[in-house]
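[1] coords please:
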Amino acid sequence: MYLRRLKVRNLKLLRDVEISFERNGEVRPWTVFVAENGLCKTALLQAIAMAASGPTLASELADVASLPDRRHPEEETLIAAEFSLGRENHRLRQYPGFDKRPIRPPTVDCELTTQHGWREFKGWSSYGDKDRQWPSDMAADPLREARREQLPYWFVAGYGVDRSLPPPGGTRRTDLFSDPIKQRLENLFDQRKLTATGFSDFLETDLAHAYNHALIKVLLADKLLPRITEVRMRHPSQKVRSVQEIRESHLFHFEQGGASVPIPTTWLSRGYQSTIAWLADLIGQFLLEAGTEVDPRRMEGLVLIDELDLHLHPTWQAALIPALKHVFPKLQFIGTTHSAMLLPGLVQDEVLLLKQDEEGNVVVEPAPASPALMTGSEIFESFFGIHHLYPDKLGQDLQRFGYLASNPYRSDDEEREMGVVLNRLKKEGVEPGWTPVARQKPTVAKPRPSSKRRVTPGQRAAPKRVRAGRTGRKKR
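    Below you'll find the predicted structure:
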């Protein structure tokens, strides 16, 4: 599934918001929301996930009673969306309500509503009429049917901020196969841990090999995560005889000082785990649904990720989105971030800013320019409202002291100010390390001597010479 348009009304602080996820009539593959804390970034991702789930599954995922805008308890909460379906798996996909496969993948419109005090959604979905492709059953609710029957190739997955790798053998088979569609979204709603590398413990032998191959391909492509040279995962058919063998059944090999060092997955840093976990889970969910090997470059669907930059070093953040664009060209990603380092991988229409208007409502604004063409200082100023490199008072004092100390022509007032600033810095334990230059008196330029001849009193000035023919009469 791909998201084309979203409309939200009276959901928390989202009073009336409409967002397009298209570019020149086609689905835009990347959208990242940037905003301060508390301005509904996560709420927007969850609203998209609920719209893609249908009313029954959405009611199971969300705390519905917490969603209505408490400032307007008498008004209805609405989530409406338009989705489209990918062409790659059109011949394999079932379309509830169609006796014959439509010529092209149709669009799907859906709507969810709830009210203050309700514990569930009511809603509907239907095929769009843009292509004039009508189902044989006009009363069909395609999203509800697709979710109820667990139909493949209606793919959407969501990832929250609780992203870590499970220990080998730590995933139960019932967790994996009971309701895979719901499982793909629960992490975004803080309801469960990710299966992630646990897929290798339960997939059939051929599919487990395909999973390992795809994961290695993704992690090693474009240096998505630095220093990883090899990934090894034991298949459950291999017998283990000790706790040590269980722990080391999932190993990531790292380049350390020219050598390759194997590290168990649960020993990895948070930065590695937070990214490997959702990537490993995403690939596993695709293969579980398809039942066969799928090239990551041919995977289609919608992926929602909260805090893309979670636990990542700025160098990794800068490389993350370009690498994902290359590895998953047919996936649509919608995410959130607080990181300026992540934005240079995006162009102007791929970044949306969430702000509050005078009434406290969250509104959506386009990016002022393409972050891919901006300097770091310009990104901080345009997207995060940081207008200088020293946002705190201590940094401003240090900068001011440096200016005054290096100015030999500082005034008496500036000399006193420099002493006050230096005392404040020392009280905070900051030693500037600069010795003020000696003061100098400003050089006063001497007046240049006049070129005119001076005339003393009693002296007559010499008459000016007059060139002949200029002022006299003209000779005849």
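[2] CA only for contacts and neighbour counts going forward, please
    OK.
[3] Could you verify my assumption that Pro329 touches Asp295?
    No - in this structure, Pro329 is not within contact of Asp295 by C-alpha atoms under 8 Å, at 11.1 Å.
[4] neighbouring contacts of the longest strand seen in the chain?
    Using DSSP state E, we find that the single longest strand of the chain is strand 2-11. Strand 2-11 is contacted from outside by 14-22, 27, 47-48, 67-69, 72, 75-86, 301-302, 332, using C-alpha atoms under 8 Å, 6 or more residues apart in numbering.
[5] In helices, which of those appear?
    Here DSSP state H is the test, and these give Ala47, Ile48 as lying in helices.
[6] Only whichever of the contacts of strand 2-11 are buried, select them in PyMOL.
    One line in PyMOL is enough to select the buried ones among those; burial here means 16 or more other C-alpha atoms under 10 Å:
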select buried, resi 14+15+16+17+21+22+27+47+48+67+68+69+77+78+79+80+81+82+83+84+85+86+301+302+332
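[7] burial count for Leu331?
    When neighbours are defined as other C-alpha atoms under 10 Å, Leu331 has 25 of them.
[8] let's see this one next to it:
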Amino acid sequence: MKIDRLFLQEFRGIPKLEIAFDDRITVIVGRNGQGKTSILDALATILQSIQLSWPSEGAPGLYHAPQVSVSDRRHKSNQTRVRLDFSFEKAESLGTIPVPSMLEAGYTDSSDNQQLGRYNEFWQYASAGGLAREERPLMVYYRQDRGFDANPHATEPVDRASTIMSSLNGQLKAISHLETWWDKRDAQEARRVRDKDQTYRDPQLEAIRALIKQIDGFSDVSYSSTNEPEGLYFEKLDGTMVHVSVLSSGERSFIILLADLARRLQTMEPGVTLAEISGIVLIDEIELNLHPAWQSKIITTLQSVFLKCQFVITTHSPQVVSAVESDHVRALSTRDDGEIEAKTPLRTKGQTSNYLLEGVFEADERLPEVAGMFDQFNIAIESKNLRQAKSILAKISKSIEGDPPELLVLRKRLKQLGDAA
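    Presented below is the predicted three-dimensional model:
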């Protein structure tokens, strides 16, 4: 299954928006308040309905029509609507029941049935077994808080059913669930090594061990029930063991996100390699707490490890955007009539941060005050106002630390104007 296109109308701060998704990764950029998080929230609302309606392990799906609430209406509007177009790879029509390709939800004040939508057609197909041939993807939403709890004693089960129920709208509890899952599998691995095969390594744990080795500065991960505190320890290249609770916020953002996603995927499809497990993964502000070097690397890592996952992420980071081709980027902008557009930039991959700040993020590469002085200097030069140009250059020199090449250019232009006077 892949998500193809999202339509929003009068949804939160968005009057109207249509956005298409790449089948591998879509990176959404835009100013604060333009609706990046609202797009992910709308996706999660529709996907939650699909996820719960999907029959699982011989059990029927749950009737769960997608719902938007009165609070999702845009200010002063009496209705709101969300529609998601999607496609299946193997699903086929069931007699007169067609393969569903869209799902929508809406709310209006003017209808007796205030919740609007077309869920029944999807439910008819799903409950009749239409999704049996389709590989079920993991659907997970990493919000800005990431759900990286620090409770070392999770008591709820960490299994396929709980993964399905919690991945989109529940509490992820990424750390405690990862520790509980790892402790159980690690104990099983140790017993098999002791009783049967000294060379045995649990394939699911090995997948995460290999993943950790790809992260700069780390070489391994293990679980200790004898150390204080008990739990997961990450080994750095110098041999230092770091408990998960004392990882830096940046390390948690990178390591736990990757490890939790790997665990969830393998919980969905035990015995299948990470590269072969499907998923639809939503990540809000992927660069949170990450050093710029890791901001540019995290996209590459996600794409190289999770080959069958479709990612939709938001970011404010030029480093993140520079890691993907422009076809994967959707830059939100507000038109004169107030509607939001999702545009594809001209080029992004490998471009400098300065280029992306101005060309994609519509932001100045310098502080606005300093950028304004550069503009004033250029106007003074073009007007042949030597005195004013000297005064502005003096202000610029005080506002910029050091002696960057830009100042040399300005001084040269000033000298040329003086020589010509």
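[9] circling back: now, which of the contacts of strand 2-11 of the first structure lie within strands?
    In strands, defined here by DSSP E, the members of the contacts of strand 2-11 of the first structure are 14-20, 22, 27, 77-84, 301-302, 332.
[10] what helix or strand does Ser260 of the first structure sit in?
    Element membership for Ser260 of the first structure, per DSSP states H and E: strand 259-264.
[11] and for stretch 346-363 of the first structure, what span of the second structure is it aligned with?
    Alignment of stretch 346-363 of the first structure against the second structure: residues 324-341, by TM-score structural alignment.
[12] List the buried residues in that stretch.
    Buried residues in stretch 324-341 of the second structure, counting neighbours by 16+ other C-alpha under 10 Å, are found at 324-333, 339-341.
[13] What of stretch 113-127 of the second structure?
    Going by neighbour count (16+ other C-alpha under 10 Å), the buried part of stretch 113-127 of the second structure is Gln115, Leu116, Gly117, Tyr119, Phe122, Trp123, Tyr125, Ala126, Ser127.
[14] and the residue nearest to the spatial centre of the second structure, what does it touch?
    Geometric centre of the second structure, nearest residue: Ile283, 2.1 Å, by C-alpha atoms, centre = their mean. Going by C-alpha under 8 Å, 6+ apart, Ile283 of the second structure touches Leu40, Tyr141, Tyr142, Arg143, Gln144, Phe311, Val312, Ile313, Thr314.
[15] In helices, which of the residues you listed fall?
    Within those, residues falling in helices by DSSP H are Leu40.
[16] which among the contacts of Ile283 of the second structure gets closest to Asp109 of the second structure?
    Among those, Leu40 lies closest to Asp109 of the second structure (C-alpha to C-alpha), at 24.5 Å.
[17] Contact partners for that closest one?
    With contact taken as C-alpha under 8 Å, 6+ apart, Leu40 of the second structure is in contact with Leu282, Ile283, Asp284, Val312.
[18] Sort out which of the residues you listed are in strands and list them.
    Leu282, Ile283, Val312.
[19] would you list those in a markdown table and tack on distance to Gly372 of the second structure?
    As requested, those are exported to a markdown table (distance: C-alpha to C-alpha, whole Å):
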| residue | distance to Gly372 of the second structure |
| --- | --- |
| Leu282 | 38 |
| Ile283 | 35 |
| Val312 | 36 |
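[20] ok, so of the residues you listed, who is nearest Val244 of the second structure?
    The closest of those to Val244 of the second structure turns out to be Ile283 (C-alpha to C-alpha; 21.2 Å).
[21] Sketch out the helices for the first structure, chain order is fine.
    Using DSSP H, helices in the first structure cover 41-53, 55-61, 142-148, 173-177, 180-186, 205-220, 243-247, 270-290, 314-327, 376-384, 393-405, 412-427.
[22] Buried by neighbour count: which residues of the third one qualify?
    This means helix 142-148 of the first structure. For helix 142-148 of the first structure, burial by neighbour count (16+ other C-alpha under 10 Å) applies to Pro142, Leu143, Arg144, Glu145, Ala146, Arg147.
[23] ok so, going back, for the contacts of Leu40 of the second structure, which two are the farthest from each other?
    Top of the distance list for the contacts of Leu40 of the second structure (C-alpha to C-alpha): Asp284 and Val312, 8.5 Å.
[24] more crowded one of those two?
    Set Asp284 of the second structure next to Val312 and count neighbours by other C-alpha under 10 Å: Val312 wins out with 25 against 22.
[25] Quick one: residues contacting the counterpart of the more buried one in the first structure.
    Matched across to the first structure, Val312 of the second structure falls on Ile334, judged by TM-score structural alignment. For Ile334 of the first structure, the contacting residues are Trp30, Thr31, Val32, Phe33, Leu45, Leu302, Val303, Leu304, Ile305, by C-alpha under 8 Å, 6+ apart.
[26] if I look at the equivalent of the first one over in the second structure, how far off is Ile280 of the second structure?
    Superposed on the second structure with TM-score structural alignment, Trp30 of the first structure falls opposite Ile25. The span separating Ile25 of the second structure from Ile280 of the second structure equals 10 Å under the rule C-alpha to C-alpha, to the nearest Å.
[27] where do the contact lists of these two overlap?
    Gln310, Phe311, Val312.
[28] Surely the second one is in contact with Ile286?
    It refers to Phe311 of the second structure. No - the criterion here is C-alpha under 8 Å, and Phe311 of the second structure misses it with Ile286 at 11.0 Å.
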